[in-house]
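Trainee: what shape does this take:
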Amino acid sequence: MLLSIQNITGGYSRTSPVIHNLTFEVKPGETVGLIGLNGAGKSTTMKHILGLLNAHSGSITIDGSTLSDQPEDFRSKIGYIPEMPLFYPELTLWEHLELTASAYGLSDEIFHKRAEQLLKQFQMERARNWFPDTFSKGMQQKIMILCTFLTECKYLIVDEPFVGLDPIAIDELAMLLQQRKEKGTGILISTHILDMAEKLCDRYVCIHQGNIALSGTIEEMRSQAERPHASLHELFISVVKGDHR
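Mentor: Sure thing, here's the model as predicted:
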């Protein structure tokens, strides 16, 4: 029972792959941090997992099934918070929540309970009937967060979720991610906020120029880099500068 990425090579062009032979996994009840510079291949990796890009080679399975084997079951197990908010400008915030509830088959009772709680938690109650193209960047990001946490998917794919959020929303999102992990959700999260990653993540996959440079727990990566006392930030810098061995 896990999200498994095995020897994935891919990108937007078959002649110029962005990621190369990536292999890692996300188990239920753990958070894996995907870290790297801009352009390292983090978002590309996530898009392959979601089926938005087709891999050149390798396989991606959720609980042993691929997207092509069981597309509806595969997709129903994944919740996604994108780096850039995606929304329908003709739908209000509340209508986005209704659409999400319908897509995931939530009952009216569960939908209303979760939706009201999330709106209050992220201070979006007054905006429930507003159209998202009038929102600030942070408020638009909250739409993605609310829709994702309205469901209870087995796995969460979370791409730079803290960008544009106010401090209260950052704390609330971090708390929700921790709560979901404790309930058994497997989480793959990409973030440049390494202090937050250290608080949230159990393991890490550090990608540099489309390849995995270091992976594992902090202790395992320290061993790989031969830096026994390095922080996550120091390990990251050593990868970027090519100092790790």
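Trainee: all contacts plus neighbour counts: C-alpha atoms, from now on.
Mentor: Fine.
Trainee: please name every helix or strand in contact with the helix or strand containing F149.
Mentor: For F149, the host element (DSSP states H and E) is helix 137-150. When contacts are defined as 3 or more Cα pairs under 8 Å, 6 or more residues apart in numbering; DSSP states H and E, helix 137-150 packs onto strand 78-81, helix 93-103, helix 108-121.
Trainee: what's next to the shortest one, contact-wise?
Mentor: When you say that, I think you mean strand 78-81. With Cα atoms under 8 Å, 6 or more residues apart in numbering as the test, strand 78-81 has contacts from 50, 144-145, 148-149, 151-159, 161.
Trainee: if we can go back for a sec, neighbouring contacts of the very next helix or strand once past the helix holding F149?
Mentor: The first helix or strand that comes after helix 137-150 along the chain, using DSSP H and E, is strand 155-159. Identification of contacts with strand 155-159 by Cα under 8 Å, 6+ apart yields 3, 28, 43, 46, 77-83, 185-191.
Trainee: for the protein, longest helix please?
Mentor: Longest among the helix segments of the chain by residue count, using DSSP state H, is helix 167-182.
Trainee: ok and that one relative to helix 108-121, angle-wise?
Mentor: 140 degrees (axes from the mean of the first three to the mean of the last three Cα atoms, to 10 degrees).
Trainee: how far does helix 167-182 sit from its chain's centre?
Mentor: Put simply, helix 167-182 sits 13 Å off its chain's centre (Cα atoms, centre = their mean, to the nearest Å).
Trainee: tell me the helices and strands packed up against that helix.
Mentor: By 3+ Cα pairs under 8 Å, 6+ apart, helix 167-182 packs against helix 194-200.
Trainee: one more to put side by side:
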Amino acid sequence: MTLEIENLVGGYSRVPVLKDISFTVKAGELVGLIGLNGAGKSTTIKHIIGLLRPQKGKITLEGVTLKSDPKTYKQKMAYIPETPILYEELTLREHIELTIMAYGLEAKSAWQRAQKLLELFRLENKLDWFPANFSKGMKQKVMIVCAFITEAKLYIIDEPFLGLDPLATQDLLDLIDQKKQAGAAVLMSTHVLSTAQEYCDRFVMIDQGQVTAKGDLASLRTQFGDETASLATIYLKLTGAGEKHA
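Mentor: Coordinates of the predicted model:
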């Protein structure tokens, strides 16, 4: 087991946004966290990465909790946020060096990994650029490069396709697959349900702070009672959104 969330209750105030959330993300799989805006996806992610503390429940990453061993817990994961977060006074090179230091990586091999990723995302000649020079898509690629040099056990990717062109989107999906094959676990939240249906191994569907369904597509179709239903159709039905627009 890589990531295990047990009976998580939490949010930004005493009134919980998340109500008894439980799911797992195992080594070697990509799990899609599916939900409408305000469903609780980002709140769940913020609890996993430690920006919010659970009111109840437990989050365990490879047997370690944030409370028991904060440094080990954080070094086991890499996070790509929906909105790129970069230091305006640091160049791309310095962002990579900061990541290497923060994760305690061996510099030579980490830079070899970084160079391949920089070439993949066409950033190899931008090492001395500052974030002010980057487009939103380029900033997103910087976040991807920094995350994927870490060799983390768990990758958390929040709405990764915003701002990425089709080529970069496919490159990211290929990278995720490589990490899966190497034994990493990946949790990805996304609104792009057609892509999620094609690439995710399992799904966790959240609505109004509760898990409404979880499992692979076949099991969701069985729960839904339609062996040909798309992921989007299932989700809209489970949330009641499909009925509102019927």
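Trainee: TM-score for this pair?
Mentor: Superposed pair, TM-score by TM-score structural alignment, normalised by the length of structure 1: 0.96. Supporting alignment: 243 aligned residues with a Cα RMSD of 1.3 Å.
Trainee: thinking again about what came up before, the helices and strands packed on helix 137-150 of structure 1: which one's closest to S68 of structure 1?
Mentor: Between S68 of structure 1 and those, the shortest gap by Cα to Cα is with strand 78-81, which sits at 14.8 Å.
Trainee: pick out the residue closest to the middle of structure 1.
Mentor: V158 (1.6 Å; Cα atoms, centre = their mean).
Trainee: and C146 of structure 2, what pairs with it in structure 1?
Mentor: Structural alignment (TM-score structural alignment) places C146 of structure 2 against C147 in structure 1.
Trainee: excluding chain neighbours, what is closest to that match?
Mentor: Using Cα to Cα, 6 or more residues apart in numbering and skipping the chain neighbours, the partner closest in space to C147 of structure 1 is L97 (5.7 Å).
Trainee: hang on, that neighbour packs against T148?
Mentor: No: taking Cα atoms under 8 Å as the definition, L97 of structure 1 is not a contact partner of T148, at 9.2 Å.
Trainee: now for the two: what residues contact both?
Mentor: By Cα under 8 Å, 6+ apart, no residue touches both L97 of structure 1 and T148.
Trainee: quick one on the thing from earlier: among the contacts of strand 78-81 of structure 1, find me the one that's closest to I237 of structure 1.
Mentor: Checking the contacts of strand 78-81 of structure 1 one by one against I237 of structure 1 (Cα to Cα), the nearest turns out to be D159, at 20.6 Å.
Trainee: distance of the closest one from K27 of structure 1?
Mentor: 18 Å (Cα to Cα, to the nearest Å).
Trainee: how close does the residue nearest to the centre of structure 1 sit to I145 of structure 1?
Mentor: To I145 of structure 1, V158 of structure 1 is 9 Å away according to Cα to Cα.
Trainee: again with E152 of structure 1
Mentor: E152 of structure 1 is 12 Å from I145 of structure 1, by Cα to Cα.
Trainee: who has more neighbours out of these two?
Mentor: More crowded of E152 of structure 1 and I145, by other Cα atoms under 10 Å: I145, with 23 against 17.
Trainee: with adjacent residues omitted, what lies nearest to that one?
Mentor: I81 (6.3 Å).
Trainee: also K183 of structure 1?
Mentor: G29 (6.7 Å).
Trainee: element containing that neighbour?
Mentor: Going by DSSP H and E, G29 of structure 1 is not in any helix or strand.
Trainee: residues contacting it?
Mentor: Counted by Cα under 8 Å, 6+ apart, G29 of structure 1 has contacts R180, K181, E182, K183, G184, T185, G186, I187.
Trainee: quick one: the longest helix of structure 1 to strand 155-159, angle?
Mentor: 150 degrees.
Trainee: average offset of helix 167-182 of structure 1 relative to structure 2?
Mentor: Mean deviation of helix 167-182 of structure 1 relative to structure 2 after superposition (mean Cα distance after the TM-score superposition for structure 1): 0.5 Å.
Trainee: ok, and what's touching stretch 172-181 of structure 2?
Mentor: A27, G28, E29, L30, I144, A185, V186, Y199.
Trainee: most surrounded residue in those residues?
Mentor: Most neighbours among the contacts of stretch 172-181 of structure 2, by other Cα under 10 Å: V186, with 28 neighbours.
Trainee: that older thread, which pair of the contacts of stretch 172-181 of structure 2 spans the longest distance?
Mentor: A27 and I144 (19.8 Å).
Trainee: export the contacts of stretch 172-181 of structure 2 to a markdown table and tack on distance to K136 of structure 2?
Mentor: Output for the contacts of stretch 172-181 of structure 2, formatted as a markdown table (distance: Cα to Cα, whole Å):
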| residue | distance to K136 of structure 2 |
| --- | --- |
| A27 | 31 |
| G28 | 30 |
| E29 | 28 |
| L30 | 25 |
| I144 | 13 |
| A185 | 26 |
| V186 | 23 |
| Y199 | 24 |
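Trainee: hang on, the earlier thing: who has more neighbours, L97 and T148 of structure 1?
Mentor: L97 (24 against 21).
Trainee: which residues sit in contact with the more buried one?
Mentor: Here L97 of structure 1 is in contact with A115, L146, C147, L150 (Cα under 8 Å, 6+ apart).
Trainee: that one maps to what in structure 2?
Mentor: In structure 2, L97 of structure 1 lands on I96 (TM-score structural alignment).
Trainee: please apply the same query to D202 of structure 1.
Mentor: So, by TM-score structural alignment, D202 of structure 1 is matched to D201.
Trainee: surely that match touches A27?
Mentor: No: counting by Cα under 8 Å, D201 of structure 2 does not reach A27; the two are 11.5 Å apart.
Trainee: I'd say V239 of structure 1 and A213 touch.
Mentor: Yes: using Cα under 8 Å, V239 of structure 1 makes contact with A213 at a distance of 6.7 Å.
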